[in-house]
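A.B. asks: Show me how the following folds:
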Amino acid sequence: MEHLQTQGISMPKLGLGTFRMQGDICRAAVESALSIGYRHIDTAEMYANEDSIGSAIAVSRVPRGELHVTTKVWHENLAPEAIRRAFDASLNKLRLDHVDLYLMHWPSRAANWGAVFETLMKLKEEGRTRAIGVANFTTALLKTAVEDIKAPIACNQIEYHAMLDQSKVLAYLNAKSIPLVAYCPLAQGRFATDPVLSEIGVKHNATAAQVALKWLLDQNGVAAIPKASRRESQKANLDALKITLDDADRNKIAALPEDIRCVNPGFAPAWD
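C.D. replies: Below you'll find the model as predicted:
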């Protein structure tokens, strides 16, 4: 498994997303993923599954130093004291003494960015999170964090897949050597029936979803966290790493429509 090095941490390029997985289903999914080799688990305060993930990690007996765990603070909790309360609750549920990466889940129009990043940086200084980062940040918001506040941003987690153009924010992140962590990398199942991806898949004895995932993972500075509750799906995503796409494949993928956004809540920023 290839890793991305960022702000002192080493992040596996392929992780397990856990949005909309809760309770026993979530616990079983994380136990399964860890047993077949996943070492990057992504969660969030808002997912209401950190306790299930904590249980799975506890029984897995995977050495803590081999694990990368990301969690996130919700956009309604971005006042300094609220961040600390949310962080303490997340850490307690996860049964960990630190997380590897703590992200701001969504930007907030009401946030005092200086105070927010000061609080996040203090959590890092205290050793309670090894790195901090953001999610769903536009180029303009990234500039505020990176250039004005000079926060040590370890990643920007955003929706990114073969049918959503993220070239503008990706160019900025690459210029600053900040990884992009792609959520919804399989466009919430939309790729399964795509004829172009399916055709490329036949050529490589792979599925359309595996082709789309490998297209992402082939990119410099890009990690992906597909959600997969079933062991078969988790293994299929790992097996995508074995595919070797060529220029002809990439040209066909580049010609796909790039305007499909799966996640766009009312509180989202004005996208690039």
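A.B. asks: contacts, neighbours, all on C-alpha from now
C.D. replies: Noted.
A.B. asks: how about Met46, secondary structure?
C.D. replies: Classification of Met46 using DSSP: H, G, I helix; E, B strand; the rest coil returns helix.
A.B. asks: OK, contacts around it?
C.D. replies: Each residue near Met46 by C-alpha atoms under 8 Å, 6 or more residues apart in numbering is listed here: Lys72, Val73, Trp74.
A.B. asks: Could you check how far it is from Ala33?
C.D. replies: From Met46 over to Ala33 the distance is 21 Å, taken as C-alpha to C-alpha, to the nearest Å.
A.B. asks: swap in Tyr160?
C.D. replies: Relative to Ala33, and taking C-alpha to C-alpha, Tyr160 is found at 22 Å.
A.B. asks: Pull out the buried residues from the contacts of Met46.
C.D. replies: Lys72, Val73, Trp74 (16 or more other C-alpha atoms under 10 Å).
A.B. asks: any chance of the residues you listed in a markdown table, with secondary structure too?
C.D. replies: Converted to a markdown table, these look like this (three-state DSSP):
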| residue | secondary structure |
| --- | --- |
| Lys72 | strand |
| Val73 | strand |
| Trp74 | coil |
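A.B. asks: closest to Lys122 among those residues?
C.D. replies: Ranked by distance to Lys122 (C-alpha to C-alpha), the buried ones among the contacts of Met46 are led by Val73 at 14.8 Å.
A.B. asks: about what we covered before: would you mind putting the buried ones among the contacts of Met46 into TSV with distance to Leu186 alongside?
C.D. replies: TSV is the format used below for the buried ones among the contacts of Met46 (distance: C-alpha to C-alpha, whole Å):
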residue	distance to Leu186
Lys72	21
Val73	24
Trp74	24
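A.B. asks: Nearest to Ile200 among these?
C.D. replies: Lys72 (35.5 Å).
A.B. asks: For Ala236, see how far away the closest one is.
C.D. replies: When distance is defined by C-alpha to C-alpha, Lys72 is 27 Å away from Ala236.
A.B. asks: where exactly do the helices run in the chain?
C.D. replies: Assigned by DSSP state H, the chain shows helices spanning 23-35, 50-60, 80-94, 113-125, 139-143, 167-175, 195-203, 208-217, 231-239, 247-254.
A.B. asks: Can you check which of these gets nearest to Trp106?
C.D. replies: Trp106 lies closest, by C-alpha to C-alpha, to one member of those: helix 139-143, at 11.0 Å.
A.B. asks: Any chance you could list what contacts that closest one?
C.D. replies: Lys168, Val169, Tyr172, Asp272.
A.B. asks: And this one, please, so the two structures can be compared:
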Amino acid sequence: MSALDLHRLGLGTWQNDDPDQCAASVRTALELGYRNIDTAQGYDNEEDVGRGIAEADVPREEVFLATKVDTDSLAHDDVLDSTAESLDKLGTDYVDLLYVHWPTNTYDAEGTLSAFDELYDQGKIRHVGVSNFEPRHLDEAREILEAPLFANQVEMHPYLQQTELREYAADHGHHVVAYSPLARTKVLDDPVLEDVAEKHDATIPQVTLAWFLALDNVTAIPKATSEEHIRANWGAYDVDLDEEDLDRIAELDRGHREVDFEGAPWNQ
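C.D. replies: Reported below is the predicted structural model:
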């Protein structure tokens, strides 16, 4: 069993940029039972995430902490330097998972991934990850990396179910980590999800996150800042979807992206 199997729901921190609120949300999540915390250099909140971890009554070794190298720091030496800065901001000697945030801008597969291998060998990162990679990028990364590829973090929700990338992950033994799992609140107006939620006396976010829990090899990292939302999301573990529910949610897939731009990997 890998580390992420123990942490099927995590806390995302994108746009959690108020310092005290960010630290408080991380601390609250950990004390409620979360153990998977996700940040990135580009979120400009690593120091606050680290403070929240330090303030929580949870040992560091029980926290699965992930961050991502920004696209302007993906040259070999910049990966090493920026990761050292991230570790300092986070107040830790290692991160459990370090991602290439996007295969764009300064990304060079050989140079970037060799730096990740160095960090892995040095014990500064426990696992190597990539984010927003398409199958062709994954093929290339797997050929270059000496360390195992642990996860590909991508946008995923009922409207973008990422079947190809999930099948690729299953075939090659890595995880899919889902960002924007609630489609940036778009799912809150969905009549099918509303119907399933009423059936289970649950909320739409809980049903959506329960759908992730019913899938193999997928971890969801919804953003939440208030204790109310952090606690409510955790309630997804109490929602037991049946096959009819899963079939209805499967039919919602329409390839809709919330994150899309001309230079995105899937548009190249």
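A.B. asks: need the contact list for the nearest residue to Val263 of the first structure once chain neighbours are set aside.
C.D. replies: Closest residue in space to Val263 of the first structure, ignoring its immediate chain neighbours: Glu159 at 7.3 Å, by C-alpha to C-alpha, 6 or more residues apart in numbering. Counting by C-alpha under 8 Å, 6+ apart, Glu159 of the first structure touches Asn136, Ala182, Tyr183, Cys184, Pro185, Arg261, Cys262, Val263.
A.B. asks: Compare these and tell me which is most surrounded.
C.D. replies: Pro185 (29 neighbours; other C-alpha atoms under 10 Å).
A.B. asks: That one corresponds to which position in the second structure?
C.D. replies: Matched by TM-score structural alignment, Pro185 of the first structure corresponds to Pro181 in the second structure.
A.B. asks: likewise Leu256 of the first structure?
C.D. replies: Correspondence of Leu256 of the first structure to the second structure, assessed by TM-score structural alignment: Leu252.
A.B. asks: residues in contact with that match?
C.D. replies: Applying C-alpha under 8 Å, 6+ apart to Leu252 of the second structure gives the contacts Pro158, Tyr159.
A.B. asks: do you know how far it is from Pro135 of the second structure?
C.D. replies: Counting by C-alpha to C-alpha, the gap from Leu252 of the second structure to Pro135 of the second structure is 23 Å.
A.B. asks: At the geometric centre of the first structure, which residue sits there?
C.D. replies: Val181 (4.3 Å; C-alpha atoms, centre = their mean).
A.B. asks: For that one, give its distance to Asp42 of the first structure.
C.D. replies: Going from Val181 of the first structure to Asp42 of the first structure by C-alpha to C-alpha gives 10 Å.
A.B. asks: Repeat that for Ser229 of the first structure.
C.D. replies: Taking C-alpha to C-alpha, one finds Ser229 of the first structure at 13 Å from Asp42 of the first structure.
A.B. asks: Which residues are in contact with each of these two?
C.D. replies: Thr18.
A.B. asks: which residues sit in contact with the equivalent of Asp218 of the first structure over in the second structure?
C.D. replies: Structural alignment (TM-score structural alignment) places Asp218 of the first structure against Ala214 in the second structure. By C-alpha under 8 Å, 6+ apart, Ala214 of the second structure lies in contact with Leu241.
A.B. asks: tell me how far the ends of stretch 209-225 of the first structure are from each other?
C.D. replies: End to end - C-alpha to C-alpha - stretch 209-225 of the first structure spans 13 Å.
A.B. asks: in that stretch, what's buried?
C.D. replies: Under 16+ other C-alpha under 10 Å, the buried positions of stretch 209-225 of the first structure are 209-217, 221-225.
A.B. asks: now stretch 159-168 of the first structure
C.D. replies: Within stretch 159-168 of the first structure, the residues that count as buried by 16+ other C-alpha under 10 Å are Glu159, Tyr160, His161, Ala162, Met163, Leu164, Asp165, Gln166.
A.B. asks: residue in the second structure matching the third one?
C.D. replies: Same thing as His161 of the first structure. Correspondence of His161 of the first structure to the second structure, assessed by TM-score structural alignment: His157.
A.B. asks: Could you pull up the contacting residues of its match?
C.D. replies: His157 of the second structure makes contact with Ala178, Ser180, Pro181, Leu182, Ala183, Thr208, according to C-alpha under 8 Å, 6+ apart.
A.B. asks: make it 6 Å
C.D. replies: Pro181, Leu182, Ala183 (C-alpha atoms under 6 Å, 6 or more residues apart in numbering).
A.B. asks: Please report the distance of the second one from Asp189 of the second structure.
C.D. replies: In this structure, Leu182 of the second structure and Asp189 of the second structure are 11 Å apart, going by C-alpha to C-alpha.
A.B. asks: So those two - more neighbours on which side?
C.D. replies: Neighbours per residue (other C-alpha under 10 Å) separate Leu182 of the second structure from Asp189, with Leu182 holding more: 24 against 10.
A.B. asks: Let me see the contact set for the more buried one.
C.D. replies: Shown in contact with Leu182 of the second structure (C-alpha under 6 Å, 6+ apart): His157.
A.B. asks: got it, and the one 3 residues further on?
C.D. replies: Residues touching Thr185 of the second structure, when contacts are defined by C-alpha under 6 Å, 6+ apart, are absent altogether.
A.B. asks: What's the separation between the aligned residue in the first structure for Glu243 of the second structure and Asp51 of the first structure?
C.D. replies: Aligned against the first structure by TM-score structural alignment, Glu243 of the second structure finds its counterpart in Asp247. For Asp247 of the first structure, the distance to Asp51 of the first structure equals 44 Å [C-alpha to C-alpha].
A.B. asks: do Pro257 of the first structure as well
C.D. replies: Relative to Asp51 of the first structure, Pro257 of the first structure is positioned 39 Å away (C-alpha to C-alpha).
A.B. asks: Which one's more surrounded, those two?
C.D. replies: Neighbours per residue (other C-alpha under 10 Å) separate Pro257 of the first structure from Asp51, with Asp51 holding more: 20 against 11.
A.B. asks: which position in the second structure aligns with the more buried one?
C.D. replies: In the second structure, the residue paired with Asp51 of the first structure is Glu47, using TM-score structural alignment.
A.B. asks: ok, for its match, nearest residue in space, not its chain neighbours?
C.D. replies: Nearest one to Glu47 of the second structure, counting by C-alpha to C-alpha, 6+ apart, is Lys89 at 4.4 Å.
A.B. asks: what residue of the first structure matches up with the one you found?
C.D. replies: Under the alignment (TM-score structural alignment), Lys89 of the second structure maps onto Lys93 of the first structure.
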